[in-house]
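Enquirer: I need the structure of the sequence given here:
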Amino acid sequence: MTQLHAVNLHDYAALAQERLAPEAWAYLAGGAGDEATLADNAAAWAALKLLPRVLRPLHPGHTQVELLGRTWAHPIGLAPVAAHGLFHPEAEAGTVLAAAAQGAACALSSQGSTPWAELVALVKDEPGRGPLWAQGYWQGSLTRTLALFEQAAKAGMEAIVFTVDAPVHGARDRERRAGFVLPAELSKANAVLGSHPPLPAFEAPPLCAGLLVHAPTWAELQALIAASPLPVIVKGLLHPDDAMQARDLGAAAGWVSNHGGRTLDTVLPTAAALPAIRAAVGPAWPLIVDGGIRRGTDVLKALALGASAAFIGRPAVQALAVEGARGVAHAIRLLRDEFEIALALCGCATPAQLHPGLIHKA
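Expert: So this is what the prediction gives:
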């Protein structure tokens, strides 16, 4: 099938399920526990009702936003997803090329199939491309984690997306039923060399088999931000107090996310968490949001509620599985077109004109 068979992101999801092995689909599409948060993320955006204005001046209009020192063509980006090589032979190269062609920001997982430096080299001179960010987790020590950050900087990445909401994996029933195991050769392209710090001896059985002895705290985040060679974006924020603390420690931006419903089930959907976080951190600090974004109206609602940009994760990889780079580029284009239509029909000439008054309060 060609991209003409997909007219929205839901179509790409259905086509990807047809093409992927059941265990790969379980990994990509599944969530934690009963997948309540996975479902709630999308449902929460859909439940928000728009209250558009009419007869507003719309010319000249555009979709550009100013974020983290750059002008973006539009406020849509690709969230980090591990091991793109599991889903298509083009792997992250296809994703990066598509993002560059569509002017989209692209955050690339440290657990990817392709080294960051190779991906940057593909598009670094591409005019109109969006920013490239490296995503990573705590590596067990400050030294190892800063080594990952230095690796990203040397590769040419522009910021670090430091994910803080997954000190342990979620209980993913769908993956376990399918017997899925992430192939190491598809997820270690950016691994930090050397061994993790050893676990100490415990007098009593420890929580999560002792793994949490190496989990980061606010002190580690503060040290990382102070020593990082790149701006640090903190991903995985749901509580307003956490967002304020990340801002006060000097994070370049916050990322409202519940890990796509893949870690802790029944947590607040991001659409519900976003307004309180924006109110807490004030208007100036950049906020990114992901989780359940499937339509251009979702992007518009996210910006109206205070987000600076909205990112998609699963939909981009589903499009990659269907048609490689062409599929990803088409998926971004579909979302861009829907966003432009929604912007105009809500009476806004630019994203800067979006505001909470466009969301109906029941």
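
Enquirer: please make it C-alpha for all contacts and neighbour counts, starting now.
Expert: OK.

Enquirer: now the helices for this structure?
Expert: 9-19, 22-29, 36-47, 91-101, 116-123, 142-155, 173-178, 218-227, 240-248, 270-281, 296-304, 314-345 (DSSP state H).

Enquirer: mind putting those into JSON lines with distance to Gly357 and mean neighbour count?
Expert: Formatted as JSON lines, these follow (distance: least, Cα to Cα, whole Å; neighbours: other Cα atoms under 10 Å):
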{"stretch": "helix 9-19", "distance to Gly357": "27", "mean neighbour count": "18"}
{"stretch": "helix 22-29", "distance to Gly357": "34", "mean neighbour count": "20"}
{"stretch": "helix 36-47", "distance to Gly357": "16", "mean neighbour count": "20"}
{"stretch": "helix 91-101", "distance to Gly357": "31", "mean neighbour count": "25"}
{"stretch": "helix 116-123", "distance to Gly357": "39", "mean neighbour count": "18"}
{"stretch": "helix 142-155", "distance to Gly357": "40", "mean neighbour count": "19"}
{"stretch": "helix 173-178", "distance to Gly357": "39", "mean neighbour count": "16"}
{"stretch": "helix 218-227", "distance to Gly357": "35", "mean neighbour count": "16"}
{"stretch": "helix 240-248", "distance to Gly357": "21", "mean neighbour count": "18"}
{"stretch": "helix 270-281", "distance to Gly357": "12", "mean neighbour count": "21"}
{"stretch": "helix 296-304", "distance to Gly357": "8", "mean neighbour count": "25"}
{"stretch": "helix 314-345", "distance to Gly357": "14", "mean neighbour count": "24"}
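
Enquirer: for Ala134, which of the ones you listed is the nearest?
Expert: helix 142-155 (6.2 Å; Cα to Cα).

Enquirer: here is a second sequence; please produce its structure as well for comparison:
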Amino acid sequence: MHDRRPDYASGMSTDAPSPSGSRGISREAQSSIFRAGISGARPRVPVDPARLAKAARRALSTEAYAYLAGGAGSERTQAANRRAFERWQVWPRPLRDVSVRDLSTTLLGRRLPSPLILAPLGVMELAHPEADLAVARAAASAGVPAVLSGQASFPMEESAAAAPGAPRMFQLYWSASDELNESLVRRAEACGCSAIVVTLDTHLLGWRTRDLDLGYLPFTRGLGIAQYTSDPVFQRLVDERARDSAPAEAPPVRLTPRTVAAGITIARKGRRLTGGGLRESLRSPLPRAAVETFLDVFSTPALTWERLARIRSWTSLPVILKGIVHPDDAERTVAEGYDGVWVSNHGGRQIDRSVPTLDVLPEVAARVSGRVPVIVDSGVRSGADVAVALALGADLVALGRPYAYGLAVAGEPGVAAVIRNVLAELDITLGLSGHTAVSELGPASLRRAD
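Expert: Take a look at the predicted model:
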């Protein structure tokens, strides 16, 4: 099915961390928790994924939790993502020396200490004021690459500065303005991103019933659009809109890149961003024009393979396509010269009754045949889930909602705790199943449960 040392990994960057054998991150994690438990302390961030979600729900507003936790339609895709994991069982092989274990792997020539990455999650200010900055620092402390969201709460340059030297990529939502797309990509390259991840499955906004019932979309409140308001091309578009819509008798408004970005920031701070508070905050032409411009350009249903090819003239960085769920599209991704396939249904947020990513992963991996890395997300909740995904053909596994929940519960330490717990369970699953390296995981490591 899948060569765990695929062709794309033949090169290695000299600035990558050196992998080393481990006697168990799981032992360290368990020891720290149990030692603290002697004095009656319990983890601030729940270890159990279900309890973690409940703790986040208590910490978040109704609107914030609905946005972060919700899915499309009746949320059957979310449920199907989880059921897909339930169909597989780890098949242990004891009486093997597993005293030293190695979680390291390679991505695009860079050695990583584990096969875990953080999926791009937008509007993290809903969970915590430090949002993307806290996520970047926590990821860096674990050596886990973070994919900076296109719908971030802080500009990419600030996230990069928060974790200098850390591995990072940038998620591009292909907007209706190619000039804006190019500007975002060039900024990502300039701030040290090692790849561009183009999200393909949000060219139309999914039918998200929780948000619809609340009448809540954070972007209309000026949240999660910091990559745009900090961009010179977007600022010019806002300037043009504000000038065109200003009443003739109104005094001229001097719009500059700095005041456009500042205007939306001022509109968000210290005001209740619903009802009358929202109307008051958006009365100024600056934030109102920024929100309206964003809603106009955010995505385009006209994106095709032919138009996507333009990205090659904007950057020399590797380009990974995210939102691939059909083997034919995976094969074309390789044929068109892109550098990675990211199997994702957007965590069940875009299409109700979509195919579960884990179900299509083996066929996608077989079509790709080790020519480019395969990443998978959607439904991943634990280290055991990561092990199953690796065994079915993934090279890396992306974690999403759980780290957002950790952020909501405890900020940066919450994200770090979630990463640690997932890696600790992966480590112990590896050892208890009779393996000493993630490269050993394959179809023979699993058994069908049904």
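
Enquirer: report the TM-score for the pair.
Expert: Remark: TM-score between the superposed chains equals 0.91 [TM-score structural alignment, normalised by the length of the first structure]; 348 aligned residues with a Cα RMSD of 2.2 Å.

Enquirer: would you mind giving the helices of the first structure as a markdown table with distance to Asp165 of the first structure added?
Expert: Listed next are the helices of the first structure as a markdown table, based on distance: least, Cα to Cα, whole Å:
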| stretch | distance to Asp165 of the first structure |
| --- | --- |
| helix 9-19 | 26 |
| helix 22-29 | 18 |
| helix 36-47 | 14 |
| helix 91-101 | 23 |
| helix 116-123 | 23 |
| helix 142-155 | 16 |
| helix 173-178 | 19 |
| helix 218-227 | 12 |
| helix 240-248 | 11 |
| helix 270-281 | 13 |
| helix 296-304 | 21 |
| helix 314-345 | 18 |
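
Enquirer: distance of the aligned residue in the first structure for Ser369 of the second structure from Leu300 of the first structure?
Expert: In the first structure, Ser369 of the second structure lines up with Gly282, judged by TM-score structural alignment. Distance of Gly282 of the first structure to Leu300 of the first structure, given as Cα to Cα, to the nearest Å: 19 Å.

Enquirer: who wins for proximity to Ala83 of the first structure among the helices of the first structure?
Expert: Closest approach to Ala83 of the first structure among those (Cα to Cα): helix 91-101, 7.5 Å.

Enquirer: which elements pack onto that closest one?
Expert: If you count contacts as 3 or more Cα pairs under 8 Å, 6 or more residues apart in numbering; DSSP states H and E, helix 91-101 of the first structure packs onto strand 105-109, helix 116-123, helix 314-345.

Enquirer: give me the stretch of the second structure that the second one matches.
Expert: Mapped onto the second structure using TM-score structural alignment, helix 116-123 of the first structure covers residues 156-163.

Enquirer: chain center to the matching stretch: distance?
Expert: Stretch 156-163 of the second structure sits 16 Å away from the centroid of its parent chain (Cα atoms, centre = their mean, to the nearest Å).

Enquirer: surely Val360 of the second structure touches His326?
Expert: Yes - with contacts counted by Cα atoms under 8 Å, Val360 of the second structure reaches His326, the gap being 7.3 Å.

Enquirer: in stretch 138-157 of the second structure, what counts as buried?
Expert: The neighbour-count check on stretch 138-157 of the second structure (16 or more other Cα atoms under 10 Å) flags 138-140, 142-156 as buried.

Enquirer: now swap in stretch 436-450 of the second structure and tell me
Expert: Judged by neighbour count using 16+ other Cα under 10 Å, the buried positions of stretch 436-450 of the second structure are 436-443, 445-446.

Enquirer: contacts for that stretch, please.
Expert: 1-2, 4-5, 86-92, 97-105, 115, 387-388, 390-393, 430, 433, 435 (Cα atoms under 8 Å, 6 or more residues apart in numbering).

Enquirer: same question for stretch 203-212 of the second structure.
Expert: Contacts of stretch 203-212 of the second structure (Cα under 8 Å, 6+ apart): 63, 66-67, 70-74, 174, 217, 299-303, 349-351.

Enquirer: over to stretch 331-341 of the first structure?
Expert: Under the contact criterion Cα under 8 Å, 6+ apart, stretch 331-341 of the first structure has outside partners 7-9, 12, 63, 74, 76, 99, 102, 104, 294-297, 299-300, 315-316, 319.

Enquirer: tell me the residues of the second structure aligned with it.
Expert: Mapped onto the second structure using TM-score structural alignment, stretch 331-341 of the first structure covers residues 418-428.

Enquirer: same check, this time on stretch 63-71 of the first structure
Expert: Under the alignment (TM-score structural alignment), stretch 63-71 of the first structure falls on residues 103-111 in the second structure.

Enquirer: mind checking the end-to-end distance for that stretch?
Expert: End-to-end distance of stretch 103-111 of the second structure (Cα to Cα): 11 Å.

Enquirer: and that stretch, what's buried?
Expert: Buried positions in stretch 103-111 of the second structure, judged by neighbour count with 16+ other Cα under 10 Å: 103-108, 110-111.

Enquirer: same question for stretch 334-348 of the second structure.
Expert: Those would be 334, 338-348, for stretch 334-348 of the second structure by 16+ other Cα under 10 Å.

Enquirer: same list (the residues you listed) but as a markdown table, adding distance to Ser183 of the second structure.
Expert: Listed next are those as a markdown table, based on distance: Cα to Cα, whole Å:
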| residue | distance to Ser183 of the second structure |
| --- | --- |
| Val334 | 25 |
| Tyr338 | 20 |
| Asp339 | 21 |
| Gly340 | 22 |
| Val341 | 24 |
| Trp342 | 23 |
| Val343 | 26 |
| Ser344 | 26 |
| Asn345 | 27 |
| His346 | 24 |
| Gly347 | 28 |
| Gly348 | 29 |
